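Undergrad: Show me the folded form of this:
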Amino acid sequence: MLIKMIPEIGHFALVIALLLAIVQGTMPLVGAATRRPLWMAFARPMAAGQFLFVAIAYACLTASYMLDDFSVANVANNSNSMLPWYYKFSAVWGNHEGSVLLWSLMLAGWGFAASRFSKDLPEDMVSRVLGVMGLVCVGFLLFILATSNPFERLLPNMPSDGADLNPLLQDFGLIIHPPMLYMGYVGFSVVFAFAIAALLGGRLDAAWTRWARPWTNLAWAFLTVGIALGSWWAYYELGWGGWWFWDPVENASLLPWLTGTALMHSLAVTEKRGSFKSWTVLLAITTFSLSLLGTFLVRSGVLTSVHAFANDPSRGFFILMLLTVTVGVSLLIFALRAPRVSHTVGFNWVSRDALLLINNILLVIITVTVLLGTVYPLLLDALGFGKISVGPPYFNALFVPLTVLMCVFMGLGPGARWKSMSARDLGRRVALSGVAALVLGAVLPLIFAEQWNLWVAIGLITALWIVLPMFRDLFDKTRNASSFGAGLKKLSLAYWGMQLGHLGVAVTIVGVAVVSHYNVERSVRMGPGDSVQVAGYEFTMTNLQARRGPNFLADTATIEVSRLGSERSFEMRPEKRLYIARGMPMTQVALRPGFFRDLYVAMGEELDGDDWAMRIQYKPFVRWLWLGALLMGAGGILAIADRRYRRRKTAEAPAPAAQEAHA
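TA: Sure thing, here's the model as predicted:
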């Protein structure tokens, strides 16, 4: 009997969570405004209780999937009795209702974490932070209960089996990609809450930025890895071999990442120098607002994408109203408190402060460029002016040069000093790195391929220009120590995190430049016994057989691959699958990964006889794309581990010296 009531228990838990969120979003804020300690004390227990009940609701939905309870519409539409258990687990968030519930669980989880790890913060600040997060939770829980109930029943006419999970989502990448991405999206709610709390309390000093920086770094690291996992999934699952297509939903995840990157740097300057206060607050508001915009794009039905979840306009309208209220109220609070964020800290235009400001401006320009390319076609269509398509040519023509320009200033950062320095001194410090980057970047393309390519050279020069000044900076910071090892030990984890993050950017640029211009692709017709040569490798189809999987039928080709001039060989097995419940065909790519190249084979359509259309690709340095993202994410995590974020802090404590914390 209890098992049959699991969906009702989950629904009831969501109602209780909403009530707790309402209390969390009102009483602590009122208590902080009226200085009532008892009311402020509601913040932490309400955050913990809300997280508990949202977790119960999520566990109930997961149990419904695992128990094949097809009386629940969500389960019947997105699962099947033949579906492996691990895909049933990920199917919970492989649909609109479940994904919003996961979003709400993570939002409540971030709020609980903020309450748990803020014991040293002033009580009024904690109350405002958790109060703001409680209000955001109210919006999403209302959204679930009003428009996206995951526990809706099909009784008494329940199906005997489910419609199955979309075959595109039956993949390991989709088990880990959405949670990572959502952790990044939702994580920015914490720094947003800190910014609004600081505005409400009039405490826009270095203290609030020091409290907010670890949360920002953590959310940014999750979002970075989440975007990389999405790119990796699209690369091997969709069968076309691309790693980024400027899909509107891909862009939706990139937008908060860009402003989040600017926010991290702005927080560092505000903490160390007391400047950029307005920038920091506006970037915190903008970053979380763009996270909400991504939610609107994915769930409103205004676009078509393999990543989109819903096509119900009522859901889109609800999220649009939530976005409008969040942005409108936040900007109103900022406008009313604007005099408090003014500062008198000055700097010259040849300084690290100026370079960070320029890079922040460029990041915002890049964000606006991507946003316009994503939203403009939707606006034209909504206003009845016709349909237009904005594709990769637009984005590449603007995104690439702006990114290169940003990297130019990024390379100058390690050689610059805070506040002021002479242009001659800066030039002297970076001249050797610049010459080395130009020479090496111009020569290295000849090593990768026989044909020299200008764009590859520009990419390598840009990457080297980022990396080489880092070595000069490392030398400057350790040369006065008694030994090189002693000098390294004095460097903070925040410094190493920054270096690792910038190295990740350089590695990603190398991967993008090389694979975009030295990729080799051939579409061929192959049957058993046929051979083809691609990029110095010979591919021979040796066998073709049918097999049955747990919920699909597959035609599997065995391809023997050998490097020309070598006797060693290996096998690759691409598949063409037909998923039984949905009758949907899918391509299962065969990959031979390597640090410097991937071999990629995908089966296309079946031709006459035993012949198949095959796509064979040689993709040099493609793994560097995701390696760079992992390095960036690791850099963000490493910076959080810095000892100044682990020691006890009080409101009166001065901002610690940042040891040239960020370039």
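
Undergrad: C-alpha from now on. contacts and neighbour counts both.
TA: OK.

Undergrad: how about the helices of the stretch 101-250 of the chain, start to end?
TA: Ranges of helices in the stretch 101-250 of the chain, per DSSP state H, counting those that start in this stretch, are 123-147, 173-201, 206-237, 248-273.

Undergrad: Mind giving me the packing neighbours of the shortest one?
TA: So the one you mean is helix 123-147. For helix 123-147, the elements it packs on are helix 6-34, helix 37-40, helix 43-66, helix 96-116, helix 173-201, helix 313-336, judged by 3 or more Cα pairs under 8 Å, 6 or more residues apart in numbering; DSSP states H and E.

Undergrad: how far does the first one sit from the chain's center?
TA: Remark: helix 6-34 is offset 28 Å from the chain centroid, using Cα atoms, centre = their mean, to the nearest Å.

Undergrad: Against which helices or strands is that helix packed?
TA: So helix 6-34, by 3+ Cα pairs under 8 Å, 6+ apart, packs with helix 37-40, helix 43-66, helix 123-147.

Undergrad: looking at the ones you listed, which is closest to Val249?
TA: helix 123-147 (19.9 Å; Cα to Cα).

Undergrad: circling back to that earlier point, reformat the helices and strands packed on helix 123-147 as a markdown table; add distance to Gln533 and mean neighbour count.
TA: Output for these, formatted as a markdown table (distance: least, Cα to Cα, whole Å; neighbours: other Cα atoms under 10 Å):
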| stretch | distance to Gln533 | mean neighbour count |
| --- | --- | --- |
| helix 6-34 | 56 | 22 |
| helix 37-40 | 71 | 18 |
| helix 43-66 | 47 | 23 |
| helix 96-116 | 44 | 23 |
| helix 173-201 | 31 | 24 |
| helix 313-336 | 50 | 16 |
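
Undergrad: Using a markdown table, lay out those helices together with distance to Lys272.
TA: A markdown table is the format used below for those (distance: least, Cα to Cα, whole Å):
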| stretch | distance to Lys272 |
| --- | --- |
| helix 6-34 | 28 |
| helix 37-40 | 30 |
| helix 43-66 | 30 |
| helix 96-116 | 23 |
| helix 173-201 | 17 |
| helix 313-336 | 22 |
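
Undergrad: And the helices in the stretch 551-663 of the chain?
TA: Under DSSP H, counting those that start in this stretch, the stretch 551-663 of the chain gives helices at 623-640, 643-646.

Undergrad: Identify whichever of those lies nearest to Ser115.
TA: helix 643-646 (15.7 Å).

Undergrad: For the comparison step, fold the sequence that follows:
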Amino acid sequence: MIVEIGHFALILALVVAIVQAALPLAGAARGNVAWMEVGRSTALAQFLLMAIAMAALMHAYVTSDFTVVNVIENSHTDKPLLYKITGVWGNHEGSMLLWVFILSLCGAAVALFSNNLPPALRARVLAVQGMIGTGFLLFILLTSNPFLRELPPPLNGRGLNPVLQDPGLAFHPPFLYLGYVGFSVSFCFAVAALIEGRVDSAWARWVRPWTLASWCALTIGIAMGSWWAYYTLGWGGWWFWDPVENASFLPWLVGTALIHSAIVVEKRDTLKSWTVLLAIITFSLSLVGTFLVRSGVLTSVHAFAVDPARGSFILLLLLVAIGGSLALYAVRAPALKGGGLFAPVSREGALVLNNLLLSTGAATVFLGTLYPLFLDAVGGPKLSVGPPFYNKTFVPLMVPVLVAVAAGPLLAWKRGDLLGALQRLWAAFAAAVVVVLGALYVTSGGPVLAVLGLGLAAWTFVGVLAEWTERLKLFRIPARDSWRRARNLPRSAHGMTLAHLGLAISVAGIAASAFEVEHIDIVAPGGDLPLAGYTLHLDKVEKLQGANYVADDATITVKRGDAVIAVVHPQRRFFPLQQQTTSETAIRTNFLADLYIALGEPDQAGGWTIRAYWKPLVPWIWIGAVFMAFGGVVSLSDRRWRVGVASRLRAPAAQAAAGD
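TA: Predicted structure coming up:
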């Protein structure tokens, strides 16, 4: 009965979404306030219905209801409770339900926190949100229904993919979808603005918090996915330029550009048309990622390989959403004329440079991801685009971005002094030189590009701190006065500093990955494996029985000289139900470097393959990502986002009208 309630809630949600898409839009066109207000009530109703559907499917998983086909294919009675819950979105149908649930959550958030929006703009935003919901609810009900029954039910299910049975997967997809789908709000604001034909600084201020919140969630989601791949797959890598990884990275890149572009619209009333286009492209890339993962055109550990009919339906949705919004942009964008003029060397100019480089980088990744698929579709030769392509094309584009991150905020609006800004970055230049020389000495002239990458990270980190201390006049005025300036500084400024510091930290971790040491060998129990000054002693390998797997558990003592540093336990897990083996790596970290150990296959003589790596600074990759996301959260807490822009703008007009 609960399953039927969930299914019926989905159908009702579709009906509500259709009403939400039509009535508020008509009300805004006719000036009918009652019709416009329907958008808020339908958005809240749709969220409630989607919550019921989500809860119904989760109940079916938790109770192992094997009358539901989706539960049969992705769960098992012996599976731990956590993985029963994560199994809800560890498959195509459930993940799409989560996708639309988060879409309805975004619509409800707009309805609840939009009291300061002009009623017509709010109605149009919610109507566009309803159109997106209509399309994806139709997709679920017609091609991907998670509530289909199978009678009589089997005794047990087939279980979740063992690779996905990991605690990190409990949170990675929800955060990723919060980012993916959250950008729909910026998209809806862009389309609504095009319909109205008006974009101003108030519009930019309304868009920025929604974009920033989505960007924070996507940052955490990508970082979680990278960390999961690092410690779960046993390959020793954290990023593989996999097409599905690229699918999440693309909206992140363009979303970053959108955040910075919206600043220019808000501060200088220019770059309006470009900012609207970025909002459209950001969500469009999220939709492209949805197509890549679910169309069956990719074979990836991350992808849901489904039948092409579903891919065709999503492709049709893409054509309608992306094609329709771009067509509207082509018609209405010429009317969005920018106001403020600025010199090339200025804060605006630095932000434009940031936008151009990030957009070009996104285009490079997009080309590398889709070109092999396009070539295969037209009958061309099989082609693989891997790290060498991205290292030679994408990485050089990011170098001037990092240079500008330090120098740009020191430039004045409208017209800046580049020489003066560079002079204030003497400490950053000195830090970069010291780091480069120190790295060359320690690594005996190691990979030059990696050393320069460390120097660039030092330049960015110290440069960002220099800009922050400049704001506070640190060391130039009494500490009490600097503290007062810090308290009065907008939180968005502190958030920007934290996010840019996080970027520098991640870049340092990425650059240092070139210095890792790897040793792979077959070791018998009682044998040793040397690695970067450490000795890994294999004590024993024994069988362990897990909840739904059997593990080969190795006991390895890590020594440095005669001192025991740690005892670690890498595993190979065999899942009988799926007849699949996974790796459970052992990672010992001091946050300056990781000892990464994976247990491989045994040989006939009783030895075991051990893959061991020493990875300097690799934890900084994820520490930096946390800093970036936290910086975004600090910016979101800025009081300006909680004060009604529209009410402040309307107040003078109302007073003037009263005076007349």
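
Undergrad: sorry, back to before: nearest to Leu254 of structure 1, out of the helices of the stretch 551-663 of structure 1?
TA: helix 623-640 (12.7 Å).

Undergrad: what packs against the closest one?
TA: Going by 3+ Cα pairs under 8 Å, 6+ apart, helix 623-640 of structure 1 lies up against helix 206-237, helix 493-518.

Undergrad: Buried residues, the following helix or strand past the shortest one. List them.
TA: I take that to be helix 493-518 of structure 1. Downstream of helix 493-518 of structure 1, the next assigned helix or strand under DSSP states H and E is strand 520-526. For strand 520-526 of structure 1, a neighbour-count test (16 or more other Cα atoms under 10 Å) marks Glu521, Arg525, Met526 as buried.

Undergrad: can you check stretch 457-477 of structure 2 too?
TA: 457-468, 472-474.

Undergrad: How about stretch 366-386 of structure 2?
TA: So for stretch 366-386 of structure 2, counting by 16+ other Cα under 10 Å, buried means Phe366, Gly368, Thr369, Pro372, Leu373, Val385.

Undergrad: contacting residues around the residue positioned nearest the centre of structure 1?
TA: Centroid-nearest residue in structure 1, with Cα atoms, centre = their mean: Leu223, separated by 2.6 Å. For Leu223 of structure 1, the contact set (Cα atoms under 8 Å, 6 or more residues apart in numbering) comprises Met180, Leu181, Tyr182, Met183, Gly184, Tyr185, Ser253, Trp257.

Undergrad: Alignment lookup: Ala512 of structure 2 to structure 1.
TA: Structural alignment (TM-score structural alignment) places Ala512 of structure 2 against Val514 in structure 1.

Undergrad: In structure 1, what stretch matches stretch 322-342 of structure 2?
TA: Following TM-score structural alignment, the aligned partner range for stretch 322-342 of structure 2 in structure 1 is 327-347.

Undergrad: And for stretch 262-272 of structure 2?
TA: The aligned range for stretch 262-272 of structure 2 is 267-277, by TM-score structural alignment.

Undergrad: thinking again about what came up before, so the match of Ala512 of structure 2 makes contact with Val456?
TA: Yes - with contacts counted by Cα atoms under 8 Å, Val514 of structure 1 reaches Val456, the gap being 5.8 Å.

Undergrad: that older thread, quickly note the distance from the residue nearest to the centre of structure 1 to Met526 of structure 1.
TA: 41 Å (Cα to Cα, to the nearest Å).

Undergrad: Ok, Thr478 of structure 1 next?
TA: 60 Å.

Undergrad: now Leu332 of structure 1
TA: 64 Å.

Undergrad: ditto for Arg315 of structure 1
TA: In terms of Cα to Cα, Arg315 of structure 1 sits 47 Å off from Met526 of structure 1.

Undergrad: do the same with Pro585 of structure 1
TA: 20 Å.

Undergrad: Could you do Glu152 of structure 1 as well?
TA: 49 Å.

Undergrad: ok, now Pro313 of structure 1?
TA: In terms of Cα to Cα, Pro313 of structure 1 sits 46 Å off from Met526 of structure 1.

Undergrad: Check Leu145 of structure 1 too.
TA: Distance from Leu145 of structure 1 to Met526 of structure 1, by Cα to Cα: 53 Å.

Undergrad: go on, Gln499 of structure 1?
TA: Relative to Met526 of structure 1, and taking Cα to Cα, Gln499 of structure 1 is found at 48 Å.

Undergrad: Could you do Asp124 of structure 1 as well?
TA: 70 Å.

Undergrad: got it, and Ala437 of structure 1?
TA: Distance from Ala437 of structure 1 to Met526 of structure 1, by Cα to Cα: 44 Å.

Undergrad: that older thread, columns distance to Ala308 of structure 1 on top of the helices and strands packed on helix 6-34 of structure 1, output as TSV?
TA: Shown next, in TSV, are the helices and strands packed on helix 6-34 of structure 1 (distance: least, Cα to Cα, whole Å):
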stretch	distance to Ala308 of structure 1
helix 37-40	40
helix 43-66	21
helix 123-147	17
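
Undergrad: To Thr270 of structure 1, which of the ones you listed lies closest?
TA: helix 123-147 (18.3 Å).

Undergrad: For the closest one, which residues meet the burial criterion?
TA: Here helix 123-147 of structure 1 shows 123-145 as buried, counting by 16+ other Cα under 10 Å.

Undergrad: Give me the neighbour count for the aligned residue in structure 2 for Trp240 of structure 1.
TA: Trp240 of structure 1 maps onto Trp235 in structure 2 when the alignment is built from TM-score structural alignment. For Trp235 of structure 2, the tally of surrounding residues (other Cα atoms under 10 Å) stands at 14.

Undergrad: again with the one 4 residues further on
TA: A count of nearby residues for Trp239 of structure 2, using other Cα under 10 Å, gives 16.
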